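J.: sequence unavailable; structure follows:
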């Protein structure tokens, strides 16, 4: 069982969390102005990289709060945990950032 470090509750088992998709995807300024193709691109088209990827997660069985995580999609290692409104941290690899280091560079 993988442990995920909730910024508010600390490390918990992954079964307590739900994946919320790619982080840093801005909602359209005027969604009514989008045609069907543009709306489909917003809803369904996401990056699918190998390596570090910014994601949204919610601690659904705990505090129910959302946060962002930088996770390596190859190893599944969480490289950083940071606030929803914060910029994606730059990482050089190494140990995952603790909840106290959220929003800072890991490694």
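T.: Perfect, thanks for sending it. As the structure is a prediction and not an experimental result, all values here were calculated from the model. Numbering: from 1, shown residues only.
J.: switch to C-alpha atoms for all contacts and neighbour counts from now on
T.: Will do.
J.: helices along the protein, start to end?
T.: Along the chain, counting by DSSP state H, helices occupy 36-44.
J.: below is an additional structure, to be compared with the one above:
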């Protein structure tokens, strides 16, 4: 189980949080892209190896949204690559 550190509540177990998904590209305007691009956006889920920026909601705590970096190979929560967030 992941241990996620909430900046307001401190270290908590993953069971207090709801996964909000990876931080990704903005949703395209469906009227401005081709049908194939729209279908790809809706159906293709990236599955990268290594550090991924993710959103987590502290649903059973303070109710805040957090952005963390998690390594998909080890599930360890890591610092942002190159110090960026």
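T.: Here it is on my side, so go on. Computed from a predicted structure; not experimentally measured.
J.: dump the residue contacts of the residue nearest the centre of structure 1.
T.: In structure 1, the residue lying closest to the centroid (C-alpha atoms, centre = their mean) is residue 55, at 2.2 Å. When contacts are counted by C-alpha atoms under 8 Å, 6 or more residues apart in numbering, residue 55 of structure 1 touches 19, 20, 21, 22, 23, 68, 69, 70, 71.
J.: buried subset of the residues you listed, written for ChimeraX?
T.: Buried residues among those (16 or more other C-alpha atoms under 10 Å), as a ChimeraX selection:
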select :22,23,68,69,70,71
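J.: in a markdown table, list the contacts of residue 55 of structure 1 along with distance to residue 105 of structure 1.
T.: Shown next, in a markdown table, are those (distance: C-alpha to C-alpha, whole Å):
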| residue | distance to residue 105 of structure 1 |
| --- | --- |
| 19 | 22 |
| 20 | 22 |
| 21 | 22 |
| 22 | 19 |
| 23 | 17 |
| 68 | 14 |
| 69 | 12 |
| 70 | 11 |
| 71 | 13 |
